[in-house]
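Trainee: Whatever this is, show me its structure:
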Amino acid sequence: MNREFNKEEQTENRPNEKYPYSVAVCFRGAGKPYSFGTYHTDLQKDDWVVVETAQGDEMGQIVAEPLNIEMYGLPMPTKPIMRKATQRDHEDYQENLEEEKAAFRICCDEITELKLDMHLLSAQYTLSHDKILFVYIAEQRVDFRELLKRLGTALRCRIELRQIGERDKAKMVGGIGMCGMECCCTRFKNHFDVISINMAKNQLLALNI
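Mentor: All right, here's what the predicted structure looks like:
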């Protein structure tokens, strides 16, 4: 599979870059939109774009019309939209989805063999396929150094293991609250505040679990 991108299609992320437009982009598995800067005026809602993130190049979907930063007094985005997603980007994206399933199974098998007390939730490649992120939950801190070595040998790319909390898990997998509705963290909450004992008592939650 050819993973080389045309560098001329990409927008360089120069320090202190001032973009005229801010664009809200959502990624799979993340309900929160993130802002990216662009000079392009032909971007529209529902377009798929390739953006630069801290994790690497990612493909996401524009969820709102681009806004003029100066007109609306918006904060300046620090990362750029690199280009509209090409046919090759879409093909790589779909291939990654399939290969993530295999990587997920490999990681689960290694966790079982090493008898690690952790529960794997997801596996996700960057668009360029040079890094994979495994998300998991665990009651205690896990020593996964041997797991990292085995995964690196099996998958031949950079590996990141990220532990998340129960509310982040609920946001990923969904669920029904005691009110009978879909969990707030799945529907709309993007930031989780600290929960006090009184809050838990008010919701009739068990405190000794």
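
Trainee: When you work out contacts or count neighbours from here on, use the C-alpha atoms and nothing else.
Mentor: Fine.

Trainee: Tell me the buried residues in stretch 164-173?
Mentor: Residues of stretch 164-173 classed as buried by neighbour count (16 or more other CA atoms under 10 Å): 168-169, 171-172.

Trainee: To check against the first, give me the structure of this:
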Amino acid sequence: VADIDPFEGAPSLPKIVAVSLQQTGHLYNFLAGDRDLRRGERVLVESEAGARVGTVEIEPHEPAQTIDLSQLRPIIRIASDSDFHHEQENLAREANARRLCVERIRERRVQMKLVNADYTIDGRKVTFYFVAEGRVDFRDIVRDLANTLRVRVEMKQIGARDETKVTGGLGPCGRELCCSSWLRDFEAVTVKMAREQGLALNPSRLAGMCGRLKCCLRYEYATYVELKRALPNLGKRVQCVKGDGKVVRQNILKQTVLIQREEDGGVVEVTLEDLVASRPQ
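Mentor: Purely as a prediction, here's the structure:
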């Protein structure tokens, strides 16, 4: 009896494509259909905010098993000259909408700061993104803007990191901010990451332009954790060819530790090869 491959002849999964809706925004998955899309190609998609022109970032590929295909929308079509024309028109509309919104915020003295305005490709809806310390009542502003602009108006509150992503700027390193140049998604950044890297817990040094912990604290965190495993902990008593003592400091990148010798209280720097054994605490 010939062996039968249970997967032979099984229908293949539909391919998906990752699309960005702005330069450094989150990547969204869409069903590619039979289209042979290339990276950098502009396509028309249906987003939560309405029809938008996006850019293909990851070409059609088979989806991971964890992706629920029933929740994905298909690519509408490859963007046309007409779509590009509407996109340019919307840029002028967005500038006017931002000006009007700022005026309404000042008139009503609402404690909120406008970040950006975003029109759908058909020009029927505009979404205003703002930051605020807490909840604010913007119903009168929405009503006024809807009557003036004659479109559907939506207000969305965003965080400080999202604001910095939109506005952009230069970091203390002298380069354009990661969030506004290439970083797609925000991941959690904690004080523990700074502590593991031996950085001084100075808020003014650890905070980025957004006022939150710098995203770059994550970049080398895993490397520091791995390198630190080979070093004896602070306060640990060790035996060393340069004299027994207690670890008072770690130099993670150099893979050395400073030991305060028991015999004379002197501090010496030793490598892992200099350590003979560890004494019990």
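
Trainee: one step back: format the buried residues of stretch 164-173 of structure 1 as TSV; extra columns: distance to M82 of structure 1 and secondary structure.
Mentor: Shown next, in TSV, are the buried residues of stretch 164-173 of structure 1 (distance: CA to CA, whole Å; DSSP: H, G, I helix; E, B strand; the rest coil):
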residue	distance to M82 of structure 1	secondary structure
D168	29	helix
K169	30	helix
K171	28	helix
M172	27	helix
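
Trainee: hey, which strand is longest across structure 1?
Mentor: Assignment by DSSP state E gives strand 30-38 as the longest strand of structure 1.

Trainee: Which elements pack onto it?
Mentor: strand 21-27, strand 81-84 (3 or more CA pairs under 8 Å, 6 or more residues apart in numbering; DSSP states H and E).

Trainee: Mean neighbour count and distance to H191 of structure 1 for those strands - can I get that in CSV?
Mentor: Listed next are those as CSV, based on neighbours: other CA atoms under 10 Å; distance: least, CA to CA, whole Å:
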stretch, mean neighbour count, distance to H191 of structure 1
strand 21-27, 21, 15
strand 81-84, 22, 24
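
Trainee: closest one to A123 of structure 1 among these?
Mentor: Of all those, strand 21-27 sits nearest to A123 of structure 1, with 14.1 Å by CA to CA.

Trainee: Just want the angle from the closest one to strand 30-38.
Mentor: If you take axes from the mean of the first three to the mean of the last three CA atoms, to 10 degrees, strand 21-27 of structure 1 sits at 150 degrees to strand 30-38.

Trainee: Helices of structure 2, start to end?
Mentor: Per DSSP state H, structure 2 carries helices over the ranges 81-108, 139-149, 160-167, 178-181, 191-196, 203-206, 221-228.

Trainee: What span of structure 1 is the last one aligned with?
Mentor: Across structure 1, nothing matches helix 221-228 of structure 2 (TM-score structural alignment).

Trainee: Report the buried residues of that helix.
Mentor: 221, 224, 228.

Trainee: same check, this time on the longest one
Mentor: Within helix 81-108 of structure 2, the residues that qualify as buried by neighbour count (16+ other CA under 10 Å) are 83, 86-87, 90, 93-94, 97-98, 100-101, 104-105.

Trainee: before we move on, what about stretch 163-180 of structure 2?
Mentor: For stretch 163-180 of structure 2, by 16+ other CA under 10 Å, it's 163-166, 168-169, 177-180.

Trainee: Show me which pair in these is furthest apart.
Mentor: Using CA to CA, these span at most 13.1 Å, a distance reached by E163 and C178.

Trainee: sorry, back to before: turn the helices and strands packed on strand 30-38 of structure 1 into TSV, including distance to S35 of structure 1.
Mentor: Listed next are these as TSV, based on distance: least, CA to CA, whole Å:
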stretch	distance to S35 of structure 1
strand 21-27	5
strand 81-84	9
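
Trainee: closest to L207 of structure 1 out of these?
Mentor: Within these, the stretch nearest L207 of structure 1 is strand 21-27; the backing value is 34.2 Å (CA to CA).

Trainee: quick one: that closest one to structure 2 mean distance?
Mentor: If you overlay the two and look at strand 21-27 of structure 1, the average distance to its match in structure 2 is 1.1 Å (mean CA distance after the TM-score superposition for structure 1).

Trainee: re earlier: and of the buried residues of stretch 164-173 of structure 1, the nearest to I197 of structure 1?
Mentor: Distance to I197 of structure 1, by CA to CA, is smallest for D168 among these, at 19.3 Å.

Trainee: for the closest one, what are its contacts?
Mentor: Contact analysis of D168 of structure 1 by CA atoms under 8 Å, 6 or more residues apart in numbering lists C185.

Trainee: repeat that with 10 Å
Mentor: Taking CA atoms under 10 Å, 6 or more residues apart in numbering, we find D168 of structure 1 in contact with 137, 174, 185-186, 190-192.

Trainee: do the same with M199 of structure 1
Mentor: By CA under 10 Å, 6+ apart, the neighbours of M199 of structure 1 are L205.

Trainee: what about 8 Å?
Mentor: Under the criterion of CA under 8 Å, 6+ apart, M199 of structure 1 has no neighbours.

Trainee: quick check: stretch 123-137 of structure 2 aligns to which part of structure 1?
Mentor: Going by TM-score structural alignment, stretch 123-137 of structure 2 sits over residues 129-143 in structure 1.

Trainee: what distance separates the start and the end of that stretch?
Mentor: 26 Å (CA to CA, to the nearest Å).

Trainee: Need the residues that contact that stretch.
Mentor: The contact list for stretch 129-143 of structure 1 (CA under 8 Å, 6+ apart) reads 3, 56, 96, 104, 116-126, 157-166, 169.

Trainee: buried subset of those?
Mentor: Neighbour counting by 16+ other CA under 10 Å classes 96, 104, 118, 120-126, 159-160, 163, 169 among the contacts of stretch 129-143 of structure 1 as buried.

Trainee: Among those residues, give me the pair with the biggest separation.
Mentor: Farthest pair in these (CA to CA) is N96 and M118. Separation: 24.0 Å.

Trainee: follow-up on the earlier one: next, format the buried residues of helix 81-108 of structure 2 as JSON lines and append distance to E196 of structure 2.
Mentor: Formatted as JSON lines, the buried residues of helix 81-108 of structure 2 follow (distance: CA to CA, whole Å):
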{"residue": "D83", "distance to E196 of structure 2": "50"}
{"residue": "H86", "distance to E196 of structure 2": "50"}
{"residue": "E87", "distance to E196 of structure 2": "47"}
{"residue": "N90", "distance to E196 of structure 2": "47"}
{"residue": "R93", "distance to E196 of structure 2": "48"}
{"residue": "E94", "distance to E196 of structure 2": "44"}
{"residue": "A97", "distance to E196 of structure 2": "46"}
{"residue": "R98", "distance to E196 of structure 2": "43"}
{"residue": "L100", "distance to E196 of structure 2": "48"}
{"residue": "C101", "distance to E196 of structure 2": "45"}
{"residue": "R104", "distance to E196 of structure 2": "47"}
{"residue": "I105", "distance to E196 of structure 2": "44"}
